[in-house]
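> Show me how the following folds:
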Amino acid sequence: MLLQIDLQKEEPIYMQIVHQIIEGIAKNELKPGDDLPSVRSLGADIGINFHTVNKAYQILKQEGFILIHRQKGVVIHPDAAYLANAAYVEKLKRDIRPIIAEAAARNLPIREMEKLVETLYNEMKGE
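Predicted coordinates:
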């Protein structure tokens, strides 16, 4: 999986890394047990400070998507595709609330929003 970092994007680089790795897991491009580059290696490969990569990896570790071993390095968590629990659903509600609010403020019909969500979800799942 090749990360596409956009230095001109408003989204911080570390979050671009986080989102792209999660998307790789969702699309089954990254499978449980797959190795990821070390912090220093990934930083060098994409030309960014290794502290930025470390911040992304720490978020992914905290969210349960990766494991960081001193000897084995960084790997996709064996249970990375765990089921959504109540806490995750609450987090999801908080995260998408501003997006839904903007869509409603712009009078985007709910059916259009539903189609958009369904299309993107199916794209992630390869359907």
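
> switch to C-alpha atoms for all contacts and neighbour counts from now on
Fine.

> Name the single longest helix found in the chain.
Longest helix in the chain, counting residues (DSSP state H): helix 86-105.

> what inclination does the next helix or strand along the chain from that helix have with respect to helix 86-105?
Sequence order places helix 110-124 as the next helix or strand after helix 86-105, per DSSP states H and E. Relative orientation of helix 110-124 versus helix 86-105 (axes from the mean of the first three to the mean of the last three Cα atoms, to 10 degrees): 130 degrees.

> Mind giving me the packing neighbours of helix 110-124?
Contact partners of helix 110-124 among helices and strands, from 3 or more Cα pairs under 8 Å, 6 or more residues apart in numbering; DSSP states H and E: none.

> Show me what it is in contact with.
Residues outside helix 110-124 that contact it (Cα atoms under 8 Å, 6 or more residues apart in numbering): 23, 26-27, 103.

> Let's see that with 6 Å instead.
26-27 (Cα atoms under 6 Å, 6 or more residues apart in numbering).

> Alongside the first, I'd like the structure of this one:
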Amino acid sequence: MLIRIEPESDTPIYAQISNQIIEGIARGFIQPGESLPSVRAFAADLGVNMHTVNKSYHQLEQKGIIRIVPKSGAIISSPHDFTEVSYNRLKDDYKPLIAESLVLGLSKKQIQELVTALIKDIKEE
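Model prediction:
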């Protein structure tokens, strides 16, 4: 999996890393149970500060995407680890985006088609 950092982006680098790891998992490039590189090695590979990668890993851990195991590193969680807390967090994250879509004039059908197209893009590439 290749992580691309866009320094000029409005999205913070730690969030870019987190988002691309999540997408890599969704696309099947990284499997549950696999380990991510150490913070030090990953930071060196990406040419970013170790604290940036550390922040990304901790964000992923808070979301339940990875588990940080002492002396073993960051390990991709199993989909079976999904909890009601995760469901509620996702619902809270989606709500403002859906509201914004409605305010911009998208219909319910257009929003559903957009979500379906995004899922198809992630799963079929």
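
> now residue 107 of structure 1: how far from residue 100 of structure 1?
In this view, residue 107 of structure 1 and residue 100 of structure 1 are 10 Å apart by Cα to Cα, to the nearest Å.

> Which of those two has more residues huddled nearby?
A direct count of neighbours by other Cα atoms under 10 Å for residue 107 of structure 1 and residue 100 places residue 100 higher, at 15 against 9.

> what's the counterpart of the more buried one in structure 2?
Using TM-score structural alignment, the partner of residue 100 of structure 1 in structure 2 is residue 98.

> Just give me the mean distance for the longest helix of structure 1 relative to structure 2.
Its matched residues in structure 2 lie on average 1.7 Å from helix 86-105 of structure 1 after superposition (mean Cα distance after the TM-score superposition for structure 1).

> what separates that helix from the chain centre, distance-wise?
Relative to the centre of its chain, helix 86-105 of structure 1 is centred 16 Å away, using Cα atoms, centre = their mean, to the nearest Å.

> before we move on, the earlier item: now do the closest residue to the match of residue 100 of structure 1 other than its chain neighbours against residue 8 of structure 2, distance only.
Leaving aside its chain neighbours, residue 98 of structure 2 sits nearest to residue 111 (7.5 Å; criterion: Cα to Cα, 6 or more residues apart in numbering). The gap separating residue 111 of structure 2 from residue 8 of structure 2 is 29 Å, by Cα to Cα.

> Looking at these two, which is more packed in?
Neighbours were counted for residue 111 of structure 2 and for residue 8 using other Cα under 10 Å; residue 111 has more, 15 against 8.
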